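Enquirer: from the sequence below, what's the structure:
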Amino acid sequence: MVEKSGIVVHLKQPFNATRINAANIENRVRELNKVADNSEKPKQGFWEEFEVLQQQECKLLYPRKEGQKPENKSKNRYKNILPFDTTRVIIRETDSDGPGSDYINANYIRNTREDERHAEESKVFIATQGCLQNTVVDFWKMVHQENAHVIVMTTKEMERGRNKCVRYWPDLHTSKEFGKVMVRNVEEHPAQDYILRKLEVTRLDRKEPLRFIWHYQYLSWPDHGVPVEPGGVLWFLEEVNRTQSTMKDTGPIVVHCSAGIGRTGTIIVIDILIDIIRRQGLDCDIDVPKTIQMVRQQRSGMVQTEAQYKFIYMAVQQFIDTAQKRLEEEQRSKMKEREYSNIKYPQMTNSRSKHNMASSRSSSVMTNDDSSSVYENINFKTPQTSFSSNTRRSDVVWHLSERDCHKKTGKKEGEITAHQMAVCLRLKNRFVSKK
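Expert: As a prediction, this is how the structure comes out:
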């Protein structure tokens, strides 16, 4: 950038750069939400950023030949939404050698922008379309082949009178065969925004250990648009990730909606960004458009609308806000702990420290008015064992005189602690008042 004076100013980050520090996402969202003052350019912010992304999408000309083949056309829910050949899931186990037997409309999605240090930690997704009647068997072949244990479904079976996904699981407590795979619906747990199903999967053609699939169906995504607020989606993703993390040597998370690009893309991008923040901390850099561009290089059309694009920002912002509040609360708790741990007490001799420790114990006991414990703390035996039942209260008071305090504790005059003397006087007053 060059100023009017001719001085060249080198910017660390261009004005129109989309990379931001995660902790500053609130400022970025505020900027994108601003209404343009320039009447010649009424649409700015999210709309403009998303439009630039859409123009870049047109430049992605990866081959999609497999999906265009005549034998595979019936396996595509939408004729214009086809998987890239470079990242498509290939079904290795086929029933025949016929053409198209290895095809399914699905792509692997990875965080390819992750550096080598975190590459192994990154999750792998499979983004796919909602099942058709003639693709359910292929779907279960894919799930079994990829050793997937978690399926995320972000649509209902029917929306606005149209089928969005054929049911590919049996009713509760029933079983159903899908080719060589037997699926049993063991459990269903309805939650506020989703249903969690536990599916038991076995092979019919060979002996294998039982495999359990966790099926998360999110129900609160409206037919058109996005959820009103991202809290439900964030909680849903947290549950999905918790389950995935408990699985040993598990495969990719299978994510689908109807077309496998809109809600599916939105969910995957949010999860990728949150993973980056979790691993690198709130001071890391994130880039929403670049992340979307990255997943679009693996499956075309991911994140379909401006509303979905904005929702990603809202979800990441809420995640960061929650993380910051949690961090601040933890820091406050640590500060309080340090305040107490930093208190230093004066050095004491061994004899004095023993008595002072005893006094500190007695002070807490005194709140319960437990006189026997008080006596023990100043080296007195309890009245029940020191005196007979016929002893008068006035005699007890005499034994609790200052002189007796010195005698019983073995201390010389001036050495007895103020607290021990206070105990004597307190007990003396109590007995005198009851005479």
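Enquirer: CA atoms for contacts and neighbours, from now on please.
Expert: Noted.
Enquirer: could you point out the longest helix in the protein?
Expert: Criterion DSSP state H: the longest helix present in the chain is helix 306-341.
Enquirer: compare with the first, here's sequence two:
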Amino acid sequence: MVKWYHGHLSGPNAEKLLTVRDEPGTFLVRESLSKPGDFVLSVLTDEISKSGSKRVSHIKIMCQNDRYTVGGSDLFDTLTELVEFYKRKGIEEISGNWVYLRQPYFSTRVNAADIDSRVKQLDLTLNKPSEGEGEKTKAGFWEEFDALQKLEAKVKKSREEGQRPENKSKNRYKNILPFNDTRVILQNADPEVVGSDYINANYVKDKLWESGGQKVYIATQGCLATTVNDFWQMVWQEKTHVIVMTTREVEKGRNKCVPYWPEQKTSKEFGKYVVSCESELEATDYKVRLLKIAPVNQAKLSHPIWHYQYLSWPDHGVPQEPGGVLSFLTQVNTKQAEYPDAGPMIIHCSAGIGRTGTILVIDMIIETIDTLGLDCDIDISKYIQMVREQRSGMVQTEAQYKFIYLAVSEYIQTTKAKENASKETNTEYGNLQLKHQPASRKVSKNKEDVYENLSKGKKDMKKSKFEKKTGSVKKK
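Expert: Predicted coordinates:
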């Protein structure tokens, strides 16, 4: 699997990717859409085009007698050899300009069923010595996550509400503020009080789907003593039935979230609402509390809130293995499905971006796999980019980024095992114990739902294309 290979990517889309990266010498290889069988090397140059951005050069790769060439002089057995040669030498265009291949634009799309091999590949490249040097090169998961960080720095969206003097004290961390365009606005706020409709929370949904009806989440920070009433106002107005808390109240001596629920078998007033804790159960990695909320003096309007607190996730780190998180998500989604008219699931940690972003992205990708099947294409990097456009900084560390890959990989392996077991009619498979049961999720009513990054019938380039050529490639 060669990561600079992007399959059926159009010229304009290749230009868009390279221009956004804005690093001259960034390159990728793609199949020609106009002439199937042809390949094109697209490279961002130093030159400025008429549009004012850096020019992208598209260089056609020919195939002569089962060997690859650019221009006919040097012949190579594989595309990989050709790319490595021109990384050292550069390519002279007909105009006399020289194009240099400095760093690949890695493809992060992978077929779901092949994710295990991608994880192994990303792990290996971390310790691979770079060309001509004895030093270790940073690649693999670091390379993909670093590219995401550079893109994040270019997102310019207003956080004006969170910056208001009246709202500054409502933010747990002064640099983690909600985007204005996706923030949750508190209803029934006092119009006389500036900022009374503010809470540090954003709606997040899967925008990689073209059809409507997708799951919506609310990502928010851990409550401060001064924001607990606002939190319960949000729970009530959004008709939420499931809250996912991925932090302990105190970690390493630091307050991460004030307990915003009452002790077991007691009730407490939070602003306009009364919340009671009916029960509390402890599982291996998490606690489940059954809470009830009702407006003050209107007990008949009470409805249940299921509070899931995951306890085995270290701050800024990741759990040792993903099985516990996957089991937890199964329970959470099973409960959410019991309330067909429920509003968004609320997810929070302390800042509401690291563990919150990680668990939210895992859940979204599992939903995609459940709906489209194990043969769909997924792009973890693109998912994170998409959720970061709705709440900044989602998925904070490289370790969390890698954990998403590991969780999705394990989910797929378990799903395959379950499918294989169900195919067996022999009863000896009847007691097969899996690490976790995949969540039962609603399958989309619209069977024509299209995942934006899905290339049906065309997976990432097969190994044979790099070791043995097929088709002919004409010079541009």
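Enquirer: and Val204 of the second structure, what's its match in the first structure?
Expert: Here Val204 of the second structure is matched to Ile109 in the first structure, going by TM-score structural alignment.
Enquirer: how near is that match to Arg299 of the first structure?
Expert: When distance is defined by Cα to Cα, to the nearest Å, Ile109 of the first structure is 8 Å away from Arg299 of the first structure.
Enquirer: what touches both of the two?
Expert: Thr87, Ala127 (Cα atoms under 8 Å, 6 or more residues apart in numbering).
Enquirer: looking at these two now, which is surrounded by more residues?
Expert: Counted by other Cα atoms under 10 Å, Ile109 of the first structure and Arg299 do not tie: Arg299 has more neighbours, with 28 against 25.
Enquirer: the equivalent of that one over in the second structure: which element?
Expert: Aligning on TM-score structural alignment places Arg299 of the first structure opposite Arg391 in the second structure. Using DSSP states H and E, Arg391 of the second structure maps to neither a helix nor a strand.
Enquirer: mind listing what Arg391 of the second structure touches?
Expert: Contacts of Arg391 of the second structure by Cα under 8 Å, 6+ apart are Pro178, Phe179, Thr182, Asn202, Val204, Ala219, Ile353.
Enquirer: for it, give its distance to Ile305 of the second structure.
Expert: Remark: distance between Arg391 of the second structure and Ile305 of the second structure (Cα to Cα) = 24 Å.
Enquirer: quick check: the residue in the first structure that Thr415 of the second structure lines up against vs Gln304 of the first structure, distance?
Expert: In the first structure, the residue paired with Thr415 of the second structure according to TM-score structural alignment is Ala323. Remark: distance between Ala323 of the first structure and Gln304 of the first structure (Cα to Cα) = 28 Å.
Enquirer: could you measure from Arg21 of the second structure over to Arg30 of the second structure?
Expert: Where Arg30 of the second structure is concerned, Arg21 of the second structure sits at a distance of 17 Å (Cα to Cα).
Enquirer: who has more neighbours, these two?
Expert: Between Arg21 of the second structure and Arg30, counted using other Cα under 10 Å, Arg30 has the larger neighbour count: 21 against 17.
Enquirer: in a helix, that one, correct?
Expert: No. With DSSP: H, G, I helix; E, B strand; the rest coil as the criterion, Arg30 of the second structure is strand rather than part of a helix.
Enquirer: no more questions from me, cheers.
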